[in-house]
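Trainee: I need the structure of the sequence given here:
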Amino acid sequence: MAALLWGQSLVANADLPDFTPLVEEASPAVVNISTRQKVPERAMAGQPGLPDLEGLPPMFREFFERSIPQAPRRPERQREAQSLGSGFIISPDGYIMTNNHVVADADEIIVRLSDRSELEAKLVGADPRSDVALLKVDGKNLPTVRLGKSEDLKVGEWVLAIGSPFGFDHSVTAGIVSAKGRSLPSDSYVPFIQTDVAINPGNSGGPLFNLEGEVVGINSQIFTRSGGFMGLSFAIPIDVAMQVADQLKAGGKVTRGWLGVVIQEVNKDLAESFGLDKPAGALVAQVMEGGPADKGGLQVGDVILALNGEPIIMSADLPHLVGGLKPGEKAVLDVVRDGSRKKLDVTIGTLPEEGQELTASGEAVERSNNRLGVTVVELTAEQKKGLDLKGGVVVKEVLDGPAAMIGLRPGDVITHLNNQAIDSTSTFNKVAQDLPKNRSVSMRVLRQGRASFITFKLAE
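Mentor: Sure thing, here's the model as predicted:
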């Protein structure tokens, strides 16, 4: 009996894959990525980066003097390089794929190759929505990975990850594909590959291989309650990642399709009330006025069951299917309305860029992503008429930063910045991004019908 069991064990072991050829072939193209980031001291009164008290009008000076403590100036610090993640080389001339969160806000990106040599990398472009970033180093005849097709993956097949968990370069872990097409709450535009491959901090941005030695995903996230691996790892499908990388390489940004609806899940009770046989599809809870869905005839209460023939099983299936379409492309929606099925033809729009939001009318308004720390939106026609203005932007939100320190409030209207007229949010953001450092800058603000100029300085 013991001999029989021993023989069965040998047969079982003989069926397990041998990963050594794969690791030997692929490891040279896997890199460690670290960054350096300048961390300025929190701005204090009397330092560059704070407004000039003498330049403040009375309505702002009281706020400033009450809110900002006096403190001696301290020099700017620079954080030391630290191992943050992994990446992999996709071309002999030095293009590298990784996660956006690995290199976000970095002032300097260092790539360490398998031979321990280090190269400084340039950020070609990054896409926060998919968490994909494309880097470039100067190199020739660099080792590269082979790219596969993530759509060909099957649940249950073996996969392998190579990365730098906790800074341990070229660590190898293996497992199986647990599920495909997973949608996570914070990532609507990626149908993740779920695996049980051990992924830990530092693996982010590293490749996920199939048994053919082809990259089928980028390891991106884990589900954890302890901070460590718990058996649930998520990878960005390489098909999705390469679509993003191609757009980043061509233009530095990613354009996605947009439908202009707010959707929710269809549960059993909702399915019954809408005359569905089972819970499925995406229930339209809101249609953006003037958006693609509105123009295509979609209505609140419609249940979207398919897009171009692709079934919508869960509501989360819809965003990444729409996002994969090109703006201007025609799409056919299968919907249920009042218990009857019908088809709607819709022309896909352009998803607002990261840093923009939508008004109730479906119009995109740009959120300021600049050193002032303020969100601004366009003035409406009524506001311009009531204030007798031809241009300007209105403050919607004040975040931490110089804007808060000079006392800006939601509802303030900014008409001039650094002696330049502000006619739109895009003009405001461009001028704000190009503001000089350590020199007085003026801003004209209109509050409750009264205009005042403020001066302030930005730190080095």
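
Trainee: going forward, measure contacts and count neighbours with C-alpha atoms only.
Mentor: OK.

Trainee: not counting sequence-adjacent ones, nearest residue to Lys249?
Mentor: Computed as Cα to Cα, 6 or more residues apart in numbering, the closest residue to Lys249 that is not its neighbour in sequence is Val124, at 6.6 Å.

Trainee: and for comparison, fold this next one:
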Amino acid sequence: MQRITRQLSLWLMLVVAAFAVQSAQARDLPDFTELVKQAAPGVVNISTTQEVQRRSMGPWGGQGQQDVPEIFRHFFGDQIPFGPRGGGNGGGTEERHSLGSGFIISQDGYIMTNAHVVDGADKIVVRLNDRRELKAKLVGEDKKTDVALLKVDAKDLPTLNIGDSDDLEVGEWVAAIGSPFGFDHSVTAGIVSAIDRTLPTDAYVPFIQTDVAINPGNSGGPLFNLDGKVVGINSQIFTRSGGFMGLSFAIPINVAMDIADQLKATGHVSRGWLGVVIQPVSRDLAESFGLKNQRGALIADVADDSPAAKAGLKAGDVILAVDGEEVDQSSKLPRLIGKVSPGETVKLDVLRNGKQMTQKVTVGDWPEEALQQASDDGAQDPQTRLGVAVRDLSDDELGRLGLDHGVRIVQVDPTGAAAEAGIQSGDIIVSLDQKPVESATQLAKAIEGVTQDRAVPVRLYRDGHSLFVALRLGKAE
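Mentor: Now for the predicted structure:
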């Protein structure tokens, strides 16, 4: 009996200890109640109305929801048509409504949200926490960073405290307040999963990645740290289903506030521009350019009459730093240059032909035009060691393409060195190992001259743009 009593006592002690550990762990978890009480009044619901041509297709252009590809996606609310105007089969117009979120940044009525929430809207209505509905006007938007600034006619509005997104650390607790699927002031929480993320179509935003549950309607809403300060604007999710899958992305508030200040002052955004096409430095490219590790932004092309061209930058240069700040990956360069005011001069640390140099560049203003060119086809002698067949380009072809020299690839051996490097049929080889290629004969001689089994940089022209690949040739026979 005593033995049973001792065992029971031991078991009870273990249970009590387990509960004590759980209670301690629970006490260590963050409590968001005070944050929500203080911040909720400054978060708003945004609804928009847009008049569009009536059509019979579904919201995905005729595709079912299950057919939507795996994408990074802006996540504003479902757009629903109301009341076709004009009648007829497929004629007239209809109203499309969408929902999003935003937050108040000044007592006199300035509100921040995402540009895609209000893009193309004919009418914008802001609903406050006290259920007031106010018409808003669009002060300005910047689609490159997905930031928009609205203004409502009101005074003494509750505002949110703006934090410093540069102080965020991975693993830090954060919370979001927004209107997913129209459910006002929904609160979700999680941690910062990563910082300084680059998404495929957003070169100017170093996104904050979180695992905070975000869904359609959260767009434009604030992301808070534990101090109740706004550190980001919820903007995108990565999804296969159209809903939350654990990968959410927010625009850092430091980036957003800079944009908002410019929109408030001038109605538009000015950002620095170099006029270069860049690409990442792969391991093989790093070796071919004499870099000890993968870093920097490789210039694949320089636009005519651009700030980079005027400063003497060339294709094949690797930009390693901007005003002393290291470019550890190519995606960082547009951000560093983009935040420089047009007309200012920056110092670039550049690697050229294996030697490091400093180049001063007066940054220009971003032009809206993009470079575009075309392509052609044909045939000539195969370069067996490279694994391609090429042909010379006529003066007319070079003129149409805007090139001074190069040879066109018309066939690629799928097992050859060129295919392994990513070279494709239709590409134009402009240079090999930093030397211009002016004819098929010259290319053959240049390949013969590469006697070592090493990576050499090859500059290509493809679909109107230049890029470099690292080509590793086998030993010459």
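
Trainee: one step back: how about the residue nearest to Lys249 of structure 1, what does it touch?
Mentor: By Cα atoms under 8 Å, 6 or more residues apart in numbering, the residues touching Val124 of structure 1 are Ala133, Leu134, Leu135, Lys136, Leu248, Lys249, Gly252.

Trainee: check which helix or strand covers Ala250 of structure 2.
Mentor: Using DSSP states H and E, Ala250 of structure 2 maps to strand 248-252.

Trainee: counterpart of that strand in structure 1, which residues?
Mentor: Here strand 248-252 of structure 2 aligns to structure 1 at residues 233-237, judged by TM-score structural alignment.

Trainee: buried residues in that stretch, which are they?
Mentor: For stretch 233-237 of structure 1, burial by neighbour count (16 or more other Cα atoms under 10 Å) applies to Ser233, Phe234, Ala235, Ile236, Pro237.

Trainee: again, but for stretch 134-152 of structure 2
Mentor: Residues 134, 136-142, 145-152 are the ones in stretch 134-152 of structure 2 that count as buried (16+ other Cα under 10 Å).

Trainee: among those, which lie within strands?
Mentor: The strands, defined by DSSP state E, take in 134, 136-142, 147-152 from the buried residues of stretch 134-152 of structure 2.

Trainee: can I get the residues you listed in TSV with distance to Thr198 of structure 2?
Mentor: Formatted as TSV, these follow (distance: Cα to Cα, whole Å):
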residue	distance to Thr198 of structure 2
Leu134	35
Ala136	31
Lys137	31
Leu138	27
Val139	27
Gly140	24
Glu141	21
Asp142	18
Val147	16
Ala148	20
Leu149	23
Leu150	26
Lys151	30
Val152	33
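
Trainee: neighbours around the counterpart of Lys123 of structure 2 in structure 1, how many?
Mentor: Taking TM-score structural alignment for the superposition, Lys123 of structure 2 sits opposite Glu108 in structure 1. When neighbours are defined as other Cα atoms under 10 Å, Glu108 of structure 1 has 16 of them.

Trainee: right, and Glu108 of structure 1 touches Ile33 too?
Mentor: No - at 10.5 Å, Glu108 of structure 1 does not count as touching Ile33 under the criterion of Cα atoms under 8 Å.

Trainee: if I pick Asp277 of structure 1, what's in contact with it?
Mentor: Residues near Asp277 of structure 1 by Cα under 8 Å, 6+ apart: Ala271.

Trainee: nope, Asp211 of structure 2 is what I meant
Mentor: So Asp211 of structure 2 contacts Gly190, Ile191, Val192, Ser193, Gly246, Leu247, Ser248 (Cα under 8 Å, 6+ apart).

Trainee: tell me the SS of the closest residue to Met405 of structure 1 other than its chain neighbours?
Mentor: Leaving out its chain neighbours, the residue that sits closest to Met405 of structure 1 by Cα to Cα, 6+ apart is Phe64, at 6.3 Å. The three-state label given to Phe64 of structure 1 by DSSP: H, G, I helix; E, B strand; the rest coil is helix.

Trainee: picking that back up, list the buried residues for the helix or strand just after the strand holding Ala250 of structure 2?
Mentor: Remark: after strand 248-252 of structure 2, the chain's next helix or strand is helix 253-266, criterion DSSP H and E. Neighbour counts over helix 253-266 of structure 2 (16+ other Cα under 10 Å) mark Ile253, Asn254, Val255, Ala256, Met257, Ile259, Ala260, Gln262, Leu263, Lys264 as buried.

Trainee: closest one to Ile409 of structure 2 out of those, please.
Mentor: Top of the list for closeness to Ile409 of structure 2, among the buried residues of helix 253-266 of structure 2 and by Cα to Cα, is Val255 at 43.2 Å.

Trainee: which residue is the nearest non-sequential neighbour of the closest one?
Mentor: Excluding the flanking residues, the one nearest Val255 of structure 2 by Cα to Cα, 6+ apart is Val205, at 7.5 Å.
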